[in-house]
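>>> My questions concern the predicted model and sequence given below.
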Amino acid sequence: MFLKMKLALGARAVPEIARDPQTGVLALRLQIDPGVLVITAAEGPDGPRDFATFMARLSTEAALLAASVDPTVPSRERATAGDGAPEGPLARWFSASGAGGFGPEVGQ
């Protein structure tokens, strides 16, 4: 599949971890405001690993982009609670030891 798009974020845009209610698969949901974009793993045995690799790369690139656009925005390390756990909307889904729960379902 080939998809090319350009999106402008609204005032209430937020990235979220979500779970597909039909498959149980985790996904990245981008609430664009208005609109929603969901990115999930491809089917097949390598899908989850490829998805995890992509998400890790996305995280790195997003941090570099954020620092380039506005160096005063805190990095992920500075946006933690001091114990490695993220603060903000995702804090209730993660603990210092890693994933501690899941976000809302994709269909919500």
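Noted; the coordinates are in hand.

>>> use CA for all of it now, contacts and neighbours both
Fine.

>>> I'd guess A18 is in a strand, am I close?
Yes. Checked against DSSP: H, G, I helix; E, B strand; the rest coil, A18 lies within a strand.

>>> let's bring in a second one:
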Amino acid sequence: MSNFEQHSYGLWLVFADVSYLAGFAGFLPSESAVPSLIYGIHPDVWGNGYATEAAGAVLRYALEQLAFPKVIADVDEPNAASVKVLEKIDMKQTRRSVVKGRPLLYFES
């Protein structure tokens, strides 16, 4: 709640129906004042489009309602499904790096 109070954004819950919490999507503040997109969907509902729908909705909110010029995201390179989600919502890969032995891909809108 403090992120919503301070930044007008935070994490929203994703429901597969009114009683099944499927995951979350939203933003974390970053050092550069550009919001960082994050999301997570429960494995039981992977492949149903929830990640793409939720990530796309919060991205549009940040760009259209909050008027951010861009949004950033990072993903573990081996996580092909998350890379595909970011590509589907028109985020572009900007760089690759290795952080603590893990290859990361960086995206921005």
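Noted; the coordinates are in hand. Since the model is a prediction, treat every value here as computed from it, not as a measurement.

>>> TM value for the aligned chains?
Overlay of the two chains. TM-score (TM-score structural alignment, normalised by the length of structure 1): 0.33; 58 aligned residues with a C-alpha RMSD of 4.3 Å.

>>> So the closest residue to G26 of structure 2 other than its chain neighbours versus D74 of structure 2, what's the distance?
Nearest non-adjacent residue to G26 of structure 2, counting by C-alpha to C-alpha, 6 or more residues apart in numbering: L11, 4.2 Å away. Here L11 of structure 2 is placed at a distance of 16 Å from D74 of structure 2 (C-alpha to C-alpha, to the nearest Å).

>>> and what of R96 of structure 2?
Separation of R96 of structure 2 from D74 of structure 2 (C-alpha to C-alpha): 9 Å.

>>> now do Y106 of structure 2
4 Å.

>>> same check, this time on A25 of structure 2
14 Å.

>>> hey, what's in contact with both of these two?
L37 (C-alpha atoms under 8 Å, 6 or more residues apart in numbering).

>>> number of nearby residues for Q6 of structure 2?
Applying other C-alpha atoms under 10 Å, we find 10 residues neighbouring Q6 of structure 2.

>>> residue contacts, it?
Residues near Q6 of structure 2 by C-alpha under 8 Å, 6+ apart: none.

>>> a helix runs through it, doesn't it?
Yes. Checked against three-state DSSP, Q6 of structure 2 lies within a helix.
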